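# Got a predicted model here, sequence first, then my questions.
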Amino acid sequence: MTAEVVGVRVIPRTGSHDVRAIKVVLHRELLRFANDRTRMITMLIQPILWLFVMGTGLGTLVRGVIPGIDYRTFMYPGMISMTVIMTAMFSAGSIVWDREFGFLREMLVAPVSRGAIVIGKCLGGAVVATAQGVIILALAGLVGVPYSPILLVTLLGEMFLAAFSITAFGVLLAARMRNMQSFFGVMQMAIMPMMFLSGAMFPLANLPSWLHVLTTVNPLTYAVDPMRQAVFGRLDVPAQVNAMLNPGVTWFGWRLPVIVEIGLVAAIGVALLGVAITQFRRAE
């Protein structure tokens, strides 16, 4: 008696499946964020402390040097960036959590490309981080930033772009990590120096040459500066104060236009996404 052979049909991978996978991963990130109120609160505490506690303290020291503006107004774009960046990195870190609990393996055996999973993860992280940043936007009036619709829309777009790039960077790091402790250690080592060197907390004008070079090669500088220029474009401050607090980023004496900075952030994000997809395809 011959055993009957049962045929197995493998569902072909199509573009529609990849699009659906992106939607599913994005939706999962949104649900995870909405159900984790502790994460929402803890991610907001640090930038609020920096803005209202340290910003107020530093403001008392430089009050006579920068007349006509609150130092917290200067720090405000940097605190938006800090909120977005930290939230985006934590979103990317959930990949390590999924790997530890076996959920990642279930996604990897699905008939969709791993690139679709990475894209969905990056979009989800960007949307979640932007939503978190909206809360900081709501505090704009408390630090002297006007509630201009054009300004708010501009900041939202720049926040999303920065968050997408940072999430792609986080996914790149998380692709080979086996536990959350390793990921958070590497994340702190990579993000904190970049954050401090981005001009989020101090002006980029009149820096020592070595520090100017470090801020120029720091990718986060090109995410923070467009936000600051958008904010200062809506403020009425003396020209000398604007030159001191909002000098922009210069290459060999040439001040980069905002559109160039945004283009750099977008290009870096696409490049990091490509590397992240490559690393993810190699991961087990």
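That came through, no problem.

# contacts, neighbours, all on C-alpha from now
Will do.

# What is the neighbour count of residue 111?
Residue 111 has 15 neighbouring residues, counting by other Cα atoms under 10 Å.

# Residue 29 too?
By the criterion of other Cα under 10 Å, residue 29 has 23 neighbours.

# one more structure, for comparison:
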Amino acid sequence: MKLARDTWLVFQRQLLLMWRTPIWIVVGVTQPVFYLVLFAPLLRKVLEPLGATSYAQAYQIYVPGLLAVLCIFGGLYTGFSLLGELKAGIIERSRVTPVSRLALLLGRALRETVGLLVQAVIITLVALPFGLRVDPPSLLLAYLLLALLALMTSAISYGIALALPDDAAMAPVVNTIAQPIGLLSGVLLPLALAPMWLRTAAKWNPFYWAVEGMRALFSGHPGAGVVWQGLLIVAVMTTAAVAWSARLFSARIR
């Protein structure tokens, strides 16, 4: 009960700080919107082998991958904000408060999750005039999957920031992790178009199952096995990531 209350208090504070600087949401959504408007229209002919005979069907395949990119890359870079707070002494001053150490981490991670979900909603709305259609229950389930994905990547990023408390060291590590994860998730193009060895390698990537699950949801198949596989895999990975980063956070903030 105390953990939930403390997390809510930290989350409220972090949400207020985000509300005061909404420019970060605008900056975060700008590049995905460019891809949505300037790159996605080129995909209709490319995706024809997968049954995308219209722009609307092409967007149903592409938009879920774009939202996953937002959470993967956006989430993995959130650790830089924690580094800034560590250097400014904000985290150190939190030691004198009775707030749970885990709540200090969870409140910040949930703030990042909400910010990424707001960006995901904006991108979805921008895609509607291009023909994207998805039923509300499936969309809400896709957002749940995205929220877990954002929470997981934020927790991983915080853990990296705590393990490597240096901007110069963290940036290449995050890039090295994010690029193969993103490519092996099939975020730009479905891996059904890839050779067999690449598809086999992708199945070991938990982000691949999240992307495939979201594509099934956007295509109107909420009962597909890949949806529930994706939810289960991401939920387990999120729990493990939060536990790992919380352990590092507690060891750092005593």
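The structure has been received and is ready for your questions. Quick caveat, the model's predicted, so the values are computed rather than measured.

# Work out the TM-score between the chains.
The TM-score (TM-score structural alignment, normalised by the length of structure 2) is 0.86; 249 aligned residues with a Cα RMSD of 2.4 Å.

# So what touches stretch 90-99 of structure 2?
6, 85-86, 253-254 (Cα atoms under 8 Å, 6 or more residues apart in numbering).

# gap between the two ends of it?
14 Å (Cα to Cα, to the nearest Å).

# Give the buried residues for that stretch.
Residues of stretch 90-99 of structure 2 classed as buried by neighbour count (16 or more other Cα atoms under 10 Å): 91, 99.

# Equivalent analysis for stretch 33-49 of structure 1, please.
33, 40, 43-44, 47-48.

# Just say helix, strand or coil for the spatially most central residue of structure 1.
With distances taken as Cα atoms, centre = their mean, residue 163 lies nearest the centre of structure 1, 2.8 Å away. Here residue 163 of structure 1 is recorded as helix under DSSP: H, G, I helix; E, B strand; the rest coil.

# After alignment, which residue of structure 2 pairs with it?
In structure 2, residue 163 of structure 1 lines up with residue 150, judged by TM-score structural alignment.

# Which of the three states applies to residue 201 of structure 1?
State at residue 201 of structure 1, reduced to three classes by three-state DSSP: coil.

# Map it onto structure 2.
Under the alignment (TM-score structural alignment), residue 201 of structure 1 maps onto residue 188 of structure 2.

# Show me what residue 38 of structure 2 aligns to in structure 1.
Using TM-score structural alignment, the partner of residue 38 of structure 2 in structure 1 is residue 53.

# returning to that earlier point: of all the contacts of stretch 90-99 of structure 2, which two lie farthest apart?
Spanning the widest gap among those are 6 and 86, at 19.7 Å by Cα to Cα.

# So those two - more neighbours on which side?
Set side by side, residue 6 of structure 2 and residue 86 show more neighbours around residue 6, with 20 against 17, by other Cα under 10 Å.

# Secondary structure element for that one, which one?
helix 2-20 (DSSP states H and E).

# Tell me the helices and strands packed up against that helix.
For helix 2-20 of structure 2, the packing partners by 3 or more Cα pairs under 8 Å, 6 or more residues apart in numbering; DSSP states H and E come out as helix 101-127.

# next one: stretch 220-239 of structure 1 to chain centre, how far?
Distance, stretch centre to chain centre, for stretch 220-239 of structure 1: 18 Å (Cα atoms, centre = their mean, to the nearest Å).

# for it, how far is the first residue from the last?
One end of stretch 220-239 of structure 1 sits 26 Å from the other (Cα to Cα).

# What's the match for residue 134 of structure 1 in structure 2?
Match for residue 134 of structure 1 (TM-score structural alignment): residue 121.

# Number of residues surrounding that match?
Neighbours around residue 121 of structure 2, by other Cα under 10 Å: 15.

# Kind regards, and thank you for your time.
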